[in-house]
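Q: next comes the sequence, and after it the predicted model I'd like to discuss.
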Amino acid sequence: MSSGSYAVSGATQLLNFGSFTSGNTQFSLPIRVDALGRVEVAEVAVQSIARNEDDQAVMRYVEAATANATRKAYQGDLRDFLAWGGLIPSTPEVLAAYVAARSQLHAPATILRRMIGIGRAHTSLGFPDPAKADLVRTVLRGCRRLHGKPQRQAAPLLRQDLFPILEQMSGMRGLRDRALLLLGFAAALRRSELVGLDVEHLEFVPEGLLVHLLRSKTDQSGCGRKIAVPFGRTAACPVKAVSNWMAAAGIGCGPLFRSVSKAGAVSARRLSDQSVALIVKRNVNVIGLPKVAYSGHSLRSGLVTCAAQLGVGLMKIQEQTGHRSLNMLSRYVRDANVFENNAAGCVL
């Protein structure tokens, strides 16, 4: 176990004994003060610092308030800053020096995310956020101008590429991959949403299939939403693909998409997020597409791109994808229609 230490003033009494405190909500890390008055942040699970049932109840809800991935990212940001030699609280001058040093190693987007994590470390302990200082923001702008590059986007898996892929599939793995690719495409699901589906989340109706999505990246509160997946007009029908996979694998409850051995044995183990990316990459490679350009997100972006090319309205696409705003969705639509009524094409 490693720990980071940093100086603190006026907060030692509040943070003594590594107890859970209201000032340590984002990191969920035990905090203690050493003999020199420095605060130590130990990398252990939040449950290890629960002293009674009341603590455990509060911590359970604190953990639920922040996604695990977000909490881990904040912890990693703080660890990197401390490993570089930073202290909490930090001055804007020190944080600006950290940005300048790390800009030689990381993309501006990574640096910006770390500023958020380090800022949260300050505000969680009651200190002002040095990342908001004009000096730090100016250095960040300079970093983006000197080292900025376009964000890499996964290539969309288009309908005309998906169909040839489906023709190459066989066996139990083929049935699973067919169902996974078609449902992920038709419902525009993120990979975490796709592998998180249970049979109980599916409702077969006369029009096709209703997917009851209980939680998603943009719905951490679990309000949930329904996604309609109609019967396909071609042999590539997502509803039939899911039904055939469930019947062949004998799945009546629990995880929908599970690991399958080379011999075709279906386990009870749910696929991981990364499995979706690997399945997409493996199958696009079969038809000669560069697998490095594709990821699990290619299914979601593929549906948006194809729908935009066919003239489907933004509101109907948003209804399928669940985007909270049209800004991100508009980027996909612009990419899909760059040649439509193109100014150069109309003139030359």
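A: That came through, no problem.
Q: only C-alpha atoms for contact and neighbour calcs from this point on.
A: OK.
Q: quick one: contacts for F127?
A: By Cα atoms under 8 Å, 6 or more residues apart in numbering, the residues touching F127 are P89.
Q: over to the one 4 residues further on?
A: The contact partners of A131, by Cα under 8 Å, 6+ apart, come to P92, L95, M115, I116, I118, G119, R137.
Q: okay if I get those as a markdown table plus neighbour count, distance to S325 and secondary structure?
A: Output for these, formatted as a markdown table (neighbours: other Cα atoms under 10 Å; distance: Cα to Cα, whole Å; DSSP: H, G, I helix; E, B strand; the rest coil):
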| residue | neighbour count | distance to S325 | secondary structure |
| --- | --- | --- | --- |
| P92 | 18 | 34 | helix |
| L95 | 22 | 33 | helix |
| M115 | 26 | 25 | helix |
| I116 | 18 | 22 | helix |
| I118 | 27 | 28 | helix |
| G119 | 23 | 26 | helix |
| R137 | 18 | 26 | helix |
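Q: alongside the first one, take a look at this:
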Amino acid sequence: MPDSTPIAEPTGVAVPWTPPALTEAQIAEIQALAAKADQLAEASLSANTRVAYGKAWRGWSEWCLGYGLDPTGLDQAAAADAHWLVLHLTALAETRSLSTILLRRAAVVSIRRRLKRPLHLDDAEFQAFLKGLRRRKGTRPTRKAALLEENLRAATLVLRPDGTGSRSAGAGEGALGDLRTLRDRSLLLTGFAGGFRRSELVAFDLRDATLSAEGLVLFVAGSKADQERRGEEVGIRAAPGSLICAVTALRAWLEARGDEPGALFCRLDRGGHRVRGSDGRLQPMDPATVARLVKRVIGRTGAEIETFSAHSLRAGMMTAADRKGISLEDAMRHGRWKSVSSARIYRRHSSLWQGNFTEALLRDE
């Protein structure tokens, strides 16, 4: 349990001094570097990681400039060194999580290395800092709830393909309301059945989907676990007659969507019309829209929306597989997990009851 133990102060840190003032030209150059920081991250990192690194670097830059320091280390007379990074992270610790602190450290260290001005961190010093931070904040991760079959069945009742299930549908809007409803229902069921990340769902192109007698095959061109973009096929079997059959839902969506080239789950404007780019192709949804969609639909079923996110679809697939006795190996292969330890995290509450003997322990004989 977190306690009030103070975070360990970095040893040997001098009292903040007043460095030589930076010129306006130097400040402008530093700020320009900060604005382009996400481009300095390694190309092998995912797009989301590059964005996170860019944000972390800009925060570090603004903090350093507030003390008259050069965050890049290019100006040796006013360079921010490793001790200043620890002080920056200490300041962040008041309001940020442990995972954010670690990401900020990784971002600054990585970008300074690419600028050929590495920070020479004392690992022992930093580990002492982390130990104090863990004692202060605790290390229990915050995870969103898994979205399960019962949630999806409830969602199908509020996503009826007659216009009444769409928030935007109204008088005279039946066809447009149907379009949004069919897309949203198909996206949710496909995301659950395939254990897809939201970035993968919005990246699917029409040509990535192939329907057959057995079901649906989706080609994942690249993902968090496939940074080299080798690509991988994921199969989803049809479950005729089931309210949550992803294949049935996708067939209905494709019939309404049409065969125009572009995103499989295309973006719709406020009026429910398909959005096309300058090249005429249907445009993809924003990943944040998937998260809002999950919360909106789940909220309409009466569930607590704050416990769910877009990642609840992926967590739900793994949890549901565990409840139905699917082996961890088969579930990992389907969901494209590479690490057993990471996959086990997703075997949420169902694993608590497998082999649980407490009922026998407490039952009256």
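A: Great, that's in hand. All figures in this text were calculated on a predicted structure; none of them were measured in a lab.
Q: re the thing from before, closest one to Q75 of the first structure out of the contacts of A131 of the first structure, please.
A: The shortest approach to Q75 of the first structure among the contacts of A131 of the first structure belongs to I118, at 8.9 Å (Cα to Cα).
Q: so which residues of the stretch 151-300 of the second structure form strands?
A: Using DSSP state E, counting those that start in this stretch, the strands of the stretch 151-300 of the second structure run over 209-211, 215-220, 232-237.
Q: now, among the contacts of A131 of the first structure, which is nearest to D77 of the first structure?
A: D77 of the first structure has its nearest neighbour among the contacts of A131 of the first structure in I118, at 6.2 Å by Cα to Cα.
Q: what do we get in the second structure for the closest one?
A: In the second structure, I118 of the first structure lines up with V108, judged by TM-score structural alignment.
Q: equivalent analysis for L183 of the first structure, please.
A: That one, L183 of the first structure, aligns with T190 by TM-score structural alignment.
Q: re earlier: do you know which of the strands of the stretch 151-300 of the second structure lies nearest G132 of the second structure?
A: That would be strand 215-220 among the strands of the stretch 151-300 of the second structure, by Cα to Cα, at 41.7 Å.
Q: in the first structure, which residues correspond to the closest one?
A: Mapped onto the first structure using TM-score structural alignment, strand 215-220 of the second structure covers residues 208-213.
Q: distance from that stretch to the middle of the chain?
A: The chain centroid and the centroid of stretch 208-213 of the first structure are separated by 22 Å, computed with Cα atoms, centre = their mean, to the nearest Å.
Q: show me the contact partners of that stretch.
A: Stretch 208-213 of the first structure is contacted by residues 193, 197, 201-204, 224-231, 239 when judged by Cα under 8 Å, 6+ apart.
Q: what do you get for stretch 237-251 of the first structure?
A: The contact list for stretch 237-251 of the first structure (Cα under 8 Å, 6+ apart) reads 172, 175-176, 178-180, 182-183, 186, 199, 208-209, 229-232, 252, 256, 266.
Q: just the buried subset of the residues you listed, please.
A: Burial by neighbour count, judged by 16 or more other Cα atoms under 10 Å, picks out 172, 175-176, 178-180, 182-183, 186, 208-209, 229-231, 256, 266 from the contacts of stretch 237-251 of the first structure.
Q: so how far is K72 of the first structure from the spatially most central residue of the first structure?
A: Centroid-nearest residue in the first structure, with Cα atoms, centre = their mean: K217, separated by 6.6 Å. Going from K217 of the first structure to K72 of the first structure by Cα to Cα, to the nearest Å gives 16 Å.
Q: same question, G322 of the first structure
A: 25 Å.
Q: what does A288 of the second structure align to in the first structure?
A: Aligned partner of A288 of the second structure by TM-score structural alignment: Q274.
Q: one step back: among the contacts of stretch 237-251 of the first structure, name the ones in helices.
A: If you go by DSSP state H, the contacts of stretch 237-251 of the first structure have M172, L175, R176, R178, A179, L180, L182, L183, A186 in helices.
Q: for those, which one is nearest N283 of the first structure?
A: The nearest one, if we look at these relative to N283 of the first structure and count by Cα to Cα, is R178, at 10.0 Å.
Q: correct me if wrong: that closest one contacts M169.
A: Yes - at 7.3 Å, R178 of the first structure counts as touching M169 under the criterion of Cα atoms under 8 Å.
Q: correct me if wrong: L92 of the second structure contacts L103.
A: No - with contact defined as Cα under 8 Å, L92 of the second structure and L103 do not form a contacting pair (11.8 Å).
Q: which one of the buried ones among the contacts of stretch 237-251 of the first structure is nearest Y6 of the first structure?
A: Using Cα to Cα, those come closest to Y6 of the first structure at L256, 46.6 Å.
Q: who's in contact with stretch 337-354 of the second structure?
A: Residues outside stretch 337-354 of the second structure that contact it (Cα under 8 Å, 6+ apart) are A146, A225, A315, M318, T319, D322, R323, L328, M332.
Q: any of these buried? List them.
A: By neighbour count, with 16+ other Cα under 10 Å, those hold A146, A315, M318, T319, D322, R323, L328, M332 as buried.
Q: which ones among these map onto helices?
A: In helices, defined here by DSSP H, the members of these are A315, M318, T319, D322, R323, L328, M332.
Q: what's the match for the fifth one in the first structure?
A: Residue pairing (TM-score structural alignment): R323 of the second structure is matched to Q309 of the first structure.
Q: what about the closest residue to that match other than its chain neighbours, distance to L95 of the first structure?
A: Counting by Cα to Cα, 6 or more residues apart in numbering, A336 is the residue found nearest to Q309 of the first structure once chain neighbours are left out, at 5.9 Å. Look at A336 of the first structure and L95 of the first structure: by Cα to Cα, they are 41 Å apart.
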